[in-house]
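**Student:** sequence and predicted structure below; questions after.
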Amino acid sequence: MNIEIERKFLVKSEDFKNEAFNKYTIKQGFLNSHKERTVRVRLKNGQGYLTIKGKSKFNGISRYEWEKEISGSEAEELLKLCEQGIINKTRYEVKYDEHIFEIDVFLDDNYGLIVAEVELSSEDEHFEKPEWLGKEVTGDLKYFNSQLSKTPYSEW
C-alpha cells in the first residue's frame, strides 16, 4: 500500500517561477469524485496516468494513493468519460532546501488560484518554507482538485 503524505499551501507571490527547474501542463478529470475515494485521469505532457486516492486522514495530510501510467491516447479517451469539470493547470517544480514543491497555477474556471504541495516522508517531518508560501490549506476540502472540478475557484 502506498500512502501519500503531503501538505498544501496557498502561494502569495509568483517568485517561485524564477526558482522552478521544471514546468509542464496538466489536464485532468475525475471518473469518480466520491469523498471516500477518487479516480483521476491525468494527461501530463502527452503521458497518461490513472490514479486512485483514498479518503484523507482526519488532518488531511496522508491518504492511500495508487497510480498507473497509461498511454496518452488512453487518457484522452478516458477524459471523455469523466465527470463535468475538467481541470487545466500549469505545474512548476521548485527545489527548496531538501524538498521539491509542486506549484499549480490553475487555468480556466480556477484561474487566479495558485497552490503549492510538498510531499513528506512522515507527517511530522520538518521542512523549510520558501518566502512565497502562504497560508496552509492542508485538509481543506475546497482546495482538493476533485472539489475544484465541481465548485471552481471562480464560483467562491
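**Tutor:** Perfect, I can see it now. Numbers count the residues shown, from 1 in each chain.
**Student:** going forward, measure contacts between C-alpha atoms and count neighbours the same way
**Tutor:** OK.
**Student:** which of the residues in stretch 57-75 are buried?
**Tutor:** Residues of stretch 57-75 classed as buried under the neighbour-count rule (16 or more other C-alpha atoms under 10 Å) are 60, 61, 62, 63, 64, 65, 72, 74, 75.
**Student:** how about stretch 101-121?
**Tutor:** Buried, per 16+ other C-alpha under 10 Å, within stretch 101-121: 101-106, 109-110, 113-120.
**Student:** quick revisit: what's the closest of the buried residues of stretch 57-75 to residue 6?
**Tutor:** residue 61 (5.4 Å; C-alpha to C-alpha).
**Student:** also this one, for the comparison:
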Amino acid sequence: MQEIERKFLVNNLDFKKEASSSNTIRQAFISRHPERTVRVRQYGNRAFLTIKGKSSEDGTTRMEWEKEITIAEAKQLFAVCEDGEIHKERYLVQLEDFTFEVDEFFGENKGLIIAEIELSSANQAFPKPAWLGKEVTGDVRFYNSQLSKNPFSGFSDEIYNIP
C-alpha cells in the first residue's frame, strides 16, 4: 500500500481545542535502514508492526505495510529494538474531509510538535489551519526513525524560525 502524506511543524497549541481525541504512543525501531524501516508501536491499548519503504524524492510517498499485533507481542519486540524510543501524544483534528494527526513529543523530543496529513495525491488541496507552520515533508530530521536516534533536543533553537 502506498502512503502519501505531508508533514508540518505546528506553531502553537490551538490545535488542542479542535482535537476530537488523543492517545499516547510509544514506538521504537527494529530497523532504521534508510530504504526500509521496521517499527513497533503501542497506540493506547493497541499495538502494530509497521514496515515502511524508501521515501520518494520529495518525501511525500512511500510503501507502508502495517499489521496489528498483541500488546504481549509488542513488548517482546520492544526488547529487541534499536536504542532510542519515541514517546508522544497524538491528537486527531478533523477539518472538512481531512484528518490531521498532530504529535506532541516528550522526552528528548520535548518541544517538537508535528502535524501530518494523509492525502490521495501529493498535490491534493487541503485546509491549512492557522496553527500549521513550516512544511517539513521530506526533511529526514523529522522522520520518527531519525528522531529516535537524533532527538529534537539537539536541534538548533532556530528550527521554528526557518523560512
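**Tutor:** Here it is on my side, so go on. Quantities reported herein were computed from a predicted structural model and do not represent experimental measurements.
**Student:** what's the TM-score here?
**Tutor:** The TM-score (TM-score structural alignment, normalised by the length of the first structure) is 0.98; 155 aligned residues with a C-alpha RMSD of 0.5 Å.
**Student:** if we can go back for a sec, adding secondary structure and distance to residue 147 of the first structure, write the buried residues of stretch 57-75 of the first structure out as a markdown table.
**Tutor:** Putting these into a markdown table (DSSP: H, G, I helix; E, B strand; the rest coil; distance: C-alpha to C-alpha, whole Å) gives the following:
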| residue | secondary structure | distance to residue 147 of the first structure |
| --- | --- | --- |
| 60 | coil | 14 |
| 61 | coil | 17 |
| 62 | strand | 17 |
| 63 | strand | 16 |
| 64 | strand | 18 |
| 65 | strand | 17 |
| 72 | helix | 24 |
| 74 | helix | 24 |
| 75 | helix | 20 |
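**Student:** make JSON lines out of those and add distance to residue 41 of the first structure.
**Tutor:** Formatted as JSON lines, the buried residues of stretch 57-75 of the first structure follow (distance: C-alpha to C-alpha, whole Å):
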{"residue": "60", "distance to residue 41 of the first structure": "22"}
{"residue": "61", "distance to residue 41 of the first structure": "22"}
{"residue": "62", "distance to residue 41 of the first structure": "20"}
{"residue": "63", "distance to residue 41 of the first structure": "18"}
{"residue": "64", "distance to residue 41 of the first structure": "16"}
{"residue": "65", "distance to residue 41 of the first structure": "13"}
{"residue": "72", "distance to residue 41 of the first structure": "10"}
{"residue": "74", "distance to residue 41 of the first structure": "9"}
{"residue": "75", "distance to residue 41 of the first structure": "6"}
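**Student:** check the buried residues of stretch 101-121 of the first structure and tell me the two furthest apart.
**Tutor:** Farthest apart among those by C-alpha to C-alpha are 109 and 120. That separation is 29.6 Å.
**Student:** what comes into contact with stretch 134-141 of the second structure?
**Tutor:** For stretch 134-141 of the second structure, contacts defined as C-alpha atoms under 8 Å, 6 or more residues apart in numbering pick out 5-10, 55, 57-60, 142, 146-147, 150, 160, 162-163.
**Student:** among those, which are in helices?
**Tutor:** 146, 147 (DSSP state H).
**Student:** now, which of the contacts of stretch 134-141 of the second structure lie within strands?
**Tutor:** Judged by DSSP state E, the contacts of stretch 134-141 of the second structure include 5, 6, 7, 8, 9, 10 as members of strands.
**Student:** nearest to residue 24 of the second structure, of these?
**Tutor:** Out of those, the member with the shortest distance to residue 24 of the second structure (by C-alpha to C-alpha) is residue 10, at 18.2 Å.
**Student:** map residue 132 of the second structure across to the first structure for me.
**Tutor:** Matched by TM-score structural alignment, residue 132 of the second structure corresponds to residue 133 in the first structure.
**Student:** ChimeraX command to pick out the buried ones of the ones in strands among the contacts of stretch 134-141 of the second structure?
**Tutor:** Entered in ChimeraX, the line below selects the buried ones among these, by 16+ other C-alpha under 10 Å:
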select :5,6,7,8,9,10
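**Student:** can you list the ones in strands among the contacts of stretch 134-141 of the second structure in a markdown table and add distance to residue 88 of the second structure?
**Tutor:** Converted to a markdown table, those look like this (distance: C-alpha to C-alpha, whole Å):
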| residue | distance to residue 88 of the second structure |
| --- | --- |
| 5 | 19 |
| 6 | 19 |
| 7 | 16 |
| 8 | 16 |
| 9 | 15 |
| 10 | 14 |
